[in-house]
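Asker: Okay, here's the prediction I keep looking at, along with the sequence it came from:
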Amino acid sequence: MPLPPWGSLDSGEDGAGMGWVTDWSAQAACRTTDPDELFVQGAAQNRAKAVCTGCPVRTECLADALDNRVEFGVWGGMTERERRALLRRRPLVTSWRRLLETARSEYERSCGPLVAGADELDFEEMEAEDAGGVTAGPVDRRYAVDPGDRPYAAGPGDRRYAAVG
């Protein structure tokens, strides 16, 4: 099963892999990070975004930042510039939480139930086996979001997406 765009497949005791988490900040990967490291400029933003990689509540964090028009810092793996660009491209979205929650549900429905511990699998190795031993590199999975359309899983190069994973 492919890794979901929001990060981990963990469905452990904290419930992060089970539906939408409303109190997401308590489970965020950045909760032990110095907050100043998430409010940086230039190349340092890439290091800040790396903190979000694999975060079990990345989507919730991003939805909160988009819905509340948070202007500064890295939230949900996106810089303020990336979030502003997304908001400009999708002005008709009234609830990013609803949109991203629906996208997650659609993804889970299409891929089947999440399996506890599946995030420990080596997906690149599995993809290499499927491709006859050739690894093309990490797979970039994102949700495409078009006003009026249902969310769908988009691949690399599809310009109609919201980076949530």
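Answerer: Okay, I see it.
Asker: From here on, just use CA atoms for contacts and neighbour counts.
Answerer: Will do.
Asker: what ranges do the strands span in the chain?
Answerer: Ranges of strands in the chain, per DSSP state E, are 142-144, 152-154, 161-162.
Asker: Now render those as a markdown table, adding distance to D64 and mean neighbour count.
Answerer: As requested, the strands of the chain are exported to a markdown table (distance: least, CA to CA, whole Å; neighbours: other CA atoms under 10 Å):
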| stretch | distance to D64 | mean neighbour count |
| --- | --- | --- |
| strand 142-144 | 17 | 22 |
| strand 152-154 | 21 | 18 |
| strand 161-162 | 14 | 20 |
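Asker: second one coming, line it up with the first:
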Amino acid sequence: MTLAPSDWTLQARCQGTADDLFVEGAQQKKARLVCRGCAVRPHCLAEALDNRIEWGVWGGMTERERRYLLRVRTDVESWASLLLGKKGANPPK
């Protein structure tokens, strides 16, 4: 099931705790625990990667982890397609 951006955010486990996910450095690793078991984690991560969001924890990944992923997977045109199983996704190498 594909959700519109406004729909998936309403189902996010972190709803109402967003400030807790915008911490710096080592605190981000602790903050990402909120994402464990979240039903919309792939939607959140795709949003951050597709829009190159630089700050905070998104989809269980820290800023550094997302930057690394974007560097090593330059072949991905749409993270939403890849993570949410939409047609046109580039297969992982």
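Answerer: Here it is on my side, so go on. Note that the structure is predicted; figures quoted are calculated from it, not measured.
Asker: Name all residues that make contact with the alignment partner in the second structure of E101 of the first structure.
Answerer: Under the alignment by TM-score structural alignment, E101 of the first structure pairs with L84 in the second structure. By CA atoms under 8 Å, 6 or more residues apart in numbering, the contact list for L84 of the second structure reads 2, 42-43.
Asker: just those residues now: which is nearest L69 of the second structure?
Answerer: P42 (14.3 Å; CA to CA).
Asker: Show me the helices in the first structure, by range?
Answerer: 44-52, 58-67, 80-89, 96-111, 123-130 (DSSP state H).
Asker: Surely D67 of the first structure is in contact with W96?
Answerer: Yes: with contacts counted by CA atoms under 8 Å, D67 of the first structure reaches W96, the gap being 5.8 Å.
Asker: what about the two, which has more around it?
Answerer: Just comparing D67 of the first structure and W96: by other CA atoms under 10 Å the higher neighbour count belongs to W96, 19 against 15.
Asker: Go ahead and confirm the more buried one touches A65.
Answerer: No: if you go by CA under 8 Å, W96 of the first structure and A65 don't touch, sitting 9.1 Å apart.
Asker: Nearest to the spatial middle of the second structure, which residue is it?
Answerer: L45 (1.3 Å; CA atoms, centre = their mean).
Asker: How many residues are close by the aligned partner of V72 of the second structure in the first structure?
Answerer: Aligning on TM-score structural alignment places V72 of the second structure opposite R89 in the first structure. For R89 of the first structure, the neighbour count with other CA under 10 Å is 14.
Asker: try D146 of the first structure
Answerer: Neighbours around D146 of the first structure, by other CA under 10 Å: 16.
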